[in-house]
Each structure stands twice: as structure tokens, then as C-alpha cells.
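Student: No sequence on hand, only this structure:
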């Protein structure tokens, strides 16, 4: 009979430990994923900014030397990510492929212009920078027109600021929730041992002696939970890197390593502090209050 009761108690204890580990792992995993988002938010925003195209249309009278000089100056400019020359013939072929019709059959000639499509570096995709670049390039007589979607640029920059602000707010809120959830799980685990704590105290054990095994066990659970969370984060990061290779998520090795270490340390710290506070609370309780 005693053996059956002991097995029941052991199963109950293991079940309690597993639930604590799962709670810690899930909370740290979600917190880590949010951390990955924060770390890579600028890179994601920069990726979308660099999709904005500034098209420089050239006069038909533009000389080959002038065009080549312009291409070289654009390639060397600080604001250029890449520049692609598109001849009027290539533009006509592209439009034909897009519409499925040859518009030159109707107009009798090719009205399109030779152009250069410029993708700017993310830091230069602002209304002020684009205006300055446009004014500088417009001084060249052989450039007929420069076009870009200014409304899109303004909308994109406004949205990036809003998203960054809310991501920071959510990160802070999520960190607080993570601490509270893990603390709650640890307190429940310690609560089930409150009579053992009081018994040890009554036979003369010091508070530090009583706390030590509880803290060590909680730290072990925190380490296991953190390792599970880190494994999940690694899988998510690997999947995202394969799905969106252009973002080069794995190039931020220092920040990612720092995040992984931070999550691991956080798992240990929260469990240590939560267990210390929980055991201290029951150590200070009177025996009569243990039943409430």
C-alpha cells in the first residue's frame, strides 16, 4: 500500500516538474521569438525600403558617353544599392510580356525612354533624401525625368516608426508577463512542498539550508526549460532563414548569440528569484496559515 502511495507521489511530482518546464519553455520561447523580431525588425524594414525604385528617364539625344558616366557615378554613389540600365527596347518587351499585346502595332513606334532603375540603400529612402538626390541629378541636361512613389515612401516610413514603437511596447509587456507566468508556476510548485518546508524549519534547519535544494531544483528546471525554448527558437530561425534568404537573418551572429544567452540566463534568474521569494514566504508563515 505504501509502495503504491509512493509511486503516486512520485508520478505527481514528475508531472509537476514537467508542467513547470513546459510553462518556462513556452514563455521563454515566445519571448525569444519576440526578441528575434526586435533584432531583425530594422533588417526587415530596410529590405522593404530597398524595394523602392527611383527611375531615371533619359532623353533620346543622350550620348553614350554621358549615359556611361551617369551609370558609373550612380554605381559609386553612397545612396545606391544597385542600378540597372533598361533600354527602350527592353522596356517595350517587358510591357508586351505583361499585357500580352504589342502596343507598337497601334502607335507605330516605340514611345518609351531609355532609363536607369535605381534601388537606394534603406537609409536614403526618405522624402528629404530622395528630393535632394532628384534635385542633384536633374541638373544633368540629358535626364528628362526622375520618378519614384513618394506617397509609398512616406507611408512606409510612417508605418516603420509605428511598428517599431508598438514592438517595443509589446516586448516590455511580454517580458513582464513572462516573469509573472514563470513566477506563478514556481510558486505553485513550492506551495505543494509548504508542509515539508515548515517541518524542516521546526526541526531546526536554517532558512538558507531549506531554500538551497528548492532553488537548485528550480534552477535545473529553468535550465531545461530554457534549453527547450532555445531549441524551438533555433528551428524557427533556421526556417525563416530558408524561407526569406534575402533577409540574411543569420548574419547577425553576435546579436543572435546575445539573445540566446540572454534567454538562457533569464530562465535561470527568474526561477532562482521566484523560488527564493516563494520559499521565503512559506518560511515566514505561521503553521496555522499553511492551510489557507
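Tutor: Yes, it's here. Owing to the predicted nature of the structure, the values given are computational and were not obtained by experimental measurement. Numbering: from 1, shown residues only.
Student: contacts, neighbours, all on C-alpha from now
Tutor: Noted.
Student: Go ahead and report the secondary structure state at residue 91.
Tutor: helix (DSSP: H, G, I helix; E, B strand; the rest coil).
Student: how distant is the helix or strand containing residue 240 from the center of its chain?
Tutor: Taking DSSP states H and E as the criterion, residue 240 maps to helix 207-243. The chain centroid and the centroid of helix 207-243 are separated by 20 Å under Cα atoms, centre = their mean, to the nearest Å.
Student: buried set for it?
Tutor: Within helix 207-243, the residues that count as buried by 16 or more other Cα atoms under 10 Å are 210-211, 214-215, 218-230, 232-234, 237, 241.
Student: those strands in the stretch 1-150 of the chain, which residues are they?
Tutor: Here the stretch 1-150 of the chain has its strands, by DSSP state E, counting those that start in this stretch, at 53-58, 80-86, 115-120, 143-147.
Student: okay, now the one to match up with it:
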């Protein structure tokens, strides 16, 4: 592969990585968790692709992996390039992998957030150094490429962002059908009352708030085991109430535990409606 094509591939990859990271960062705290997850996987995949491109490229070409040094390796090649590249790749890789792990190991989430914030500062430092070295000559090219990649990531991730809403609507539609002919719609106010109600069925679980706290958007903790529980509010955890089987399984278990009875279809829909409003 010629050096010219290697450089083109490197610029395209750079734009894809930058666009993916930006989408992942700005969707982290919004009701677009699916897009955040998609773009996070995009970043990790881009870093793995970078390693493969290094194997495909020529030994000393643009696609070769940077090797940090303390001295100039040749005239005109600033050693800061290699150090920045290694720090950025390592920082983003660790942030991305920790994000994947956080989906399965809840206590890793704080670490992931810290690494993501650190990665942002690395990105800003990288942009500042590039602007300083080239005096703005390449900044416009970088912005053009990153903007195109950003648009591509958003377009690819948008269906995933709305998939959770569609799945949740399907769950509620099922409960609406079960509610019977007199059903007049779900109520978030009734759902709130159910969530905050105090019951005598179990002294250890007097209310939903016993484990989930009074704020559904906050992380909860199991009253007996101390195990961390992800937020039940949809705004903080968009994956909630999207799997019919899991939703029904949890309602069956938790209604018996807290209320000492089976919840009606209307109560289940009300509960979900309240969590969607939080």
C-alpha cells in the first residue's frame, strides 16, 4: 500500500474515532443510552481497527504504530506526536473497555466515568498541541473529517437510540390489553403512589423505596445483600422495562415481596409510566 493511501486511511480512521468519542461523551447523561453504548463500541472497534491497519501498512509508513521517544527521530517530526497518539489510544481504549464492563459489573461505572473525563482532557490537549505545532493549518481539515464521522455515527446509532423506547411501548401496550375493556390509560401519579406506598407484607421490604431509594434516578442498594441496583428511572437507565420476560419476572417477584400480592396490569403500566416521567 502506498504512503498516500495509508495517509488517507489514517485520516479517515482519525475522523471515525473522534466522531465516535464525541457522540459517546455527549450522550452519557441523556435519555439516549443506546446511542451511548453504540458509540462506545464504535470507539473500541476503531482502536482495534487501528491495530489491524498497522499490520496492513508498510513498516515505516503513516499507518505504523507510533513509538514514543525522547529525541527527534528525523528532522521535522516532533516526538510529541507519538506520545500523544499512545496516550490517546490507551486512554480511550481503557475508557471504552471499562464502559463495556460497567454493563455487567455496576461498581465499574464510576471508574468508567472518571476515565471518560480524563480521555476528554487528553483529546483537548491533543487538539491544542496540534494547533500549536501547525499554527492552525491542519485544524480545519481535522474538523471537517471529524464532523463527517460524527454525522455517520449519529445516523448509524439513531435506530438503536429509539429501539428501547419502542420496546418499552410494546410492554405497556401488552399491559393495556390485559387491563380489560374499562382501561382508560396509565397514570404516572398512580405509579408514584405505588412506588412510595408503605406496606406490611414484609418488614424488610416495606416499600419500593427501601431498595431503590426515594429517587428513582439514583442508584439503589439491596436491603439485605447490599448489592448495588441500577436506577429504575428510564432517564438514568434507558434499558429499563424493555424486555417483556424480565419485566414480568421482576413484577411477579417484587410485587409479592413488597405488597404481598400480585400487581394488576394497570398497576404495572402505571409504575412504568412513572419511571418514564423521572
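Tutor: Noted; the coordinates are in hand. Computed from a predicted model, the values in this text were never measured in an experiment.
Student: What value does the TM-score take for this pair?
Tutor: Here the TM-score for the pair of chains, by TM-score structural alignment, normalised by the length of structure 2, is 0.29; 131 aligned residues with a Cα RMSD of 6.0 Å.
Student: if we compare the strands of the stretch 1-150 of structure 1, which one ends up closest to residue 259 of structure 1?
Tutor: Of all these, strand 80-86 sits nearest to residue 259 of structure 1, with 29.3 Å by Cα to Cα.
Student: packing partners for that closest one?
Tutor: helix 64-76, strand 115-120 (3 or more Cα pairs under 8 Å, 6 or more residues apart in numbering; DSSP states H and E).
Student: let's go with 6 Å and repeat that
Tutor: Packing partners of strand 80-86 of structure 1 (3 or more Cα pairs under 6 Å, 6 or more residues apart in numbering; DSSP states H and E): strand 115-120.
Student: Run the angle between the strand it packs on and helix 64-76 for me.
Tutor: Counting by axes from the mean of the first three to the mean of the last three Cα atoms, to 10 degrees, strand 115-120 of structure 1 points 10 degrees away from the direction of helix 64-76.
Student: now the strands of the stretch 1-150 of structure 1 as JSON lines including distance to residue 181 of structure 1 and mean neighbour count?
Tutor: What follows is the strands of the stretch 1-150 of structure 1, written out as JSON lines (distance: least, Cα to Cα, whole Å; neighbours: other Cα atoms under 10 Å):
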{"stretch": "strand 53-58", "distance to residue 181 of structure 1": "47", "mean neighbour count": "20"}
{"stretch": "strand 80-86", "distance to residue 181 of structure 1": "45", "mean neighbour count": "16"}
{"stretch": "strand 115-120", "distance to residue 181 of structure 1": "45", "mean neighbour count": "22"}
{"stretch": "strand 143-147", "distance to residue 181 of structure 1": "53", "mean neighbour count": "16"}
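Student: could you dump those to a markdown table with distance to residue 12 of structure 1?
Tutor: Formatted as a markdown table, the strands of the stretch 1-150 of structure 1 follow (distance: least, Cα to Cα, whole Å):
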| stretch | distance to residue 12 of structure 1 |
| --- | --- |
| strand 53-58 | 62 |
| strand 80-86 | 61 |
| strand 115-120 | 61 |
| strand 143-147 | 69 |
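Student: nearest to residue 154 of structure 1, of those strands?
Tutor: strand 53-58 (14.0 Å).
Student: Return the angle between stretch directions for the closest one and strand 80-86.
Tutor: 50 degrees.
Student: Give me the distance from strand 53-58 of structure 1 to the chain's centre.
Tutor: With Cα atoms, centre = their mean as the basis, strand 53-58 of structure 1 stands 33 Å off its chain's centre.
Student: Does that strand pack against any helices or strands, and if so which?
Tutor: In this structure, strand 53-58 of structure 1 makes packing contacts with strand 115-120, strand 143-147, judged by 3+ Cα pairs under 6 Å, 6+ apart.
Student: Not counting its neighbours along the chain, what's nearest residue 182 of structure 1?
Tutor: Of all residues not flanking residue 182 of structure 1 in the chain, residue 24 sits nearest, at 5.8 Å (Cα to Cα, 6 or more residues apart in numbering).
Student: what helices or strands is the helix holding residue 240 of structure 1 leaning on?
Tutor: Using 3+ Cα pairs under 6 Å, 6+ apart, helix 207-243 of structure 1 is in contact with helix 2-49, helix 253-284.
Student: repeat that for 10 Å
Tutor: helix 2-49, helix 150-191, helix 194-202, helix 253-284 (3 or more Cα pairs under 10 Å, 6 or more residues apart in numbering; DSSP states H and E).
Student: Please name whichever of the ones you listed is nearest to residue 58 of structure 1.
Tutor: That would be helix 150-191 among those, by Cα to Cα, at 20.3 Å.
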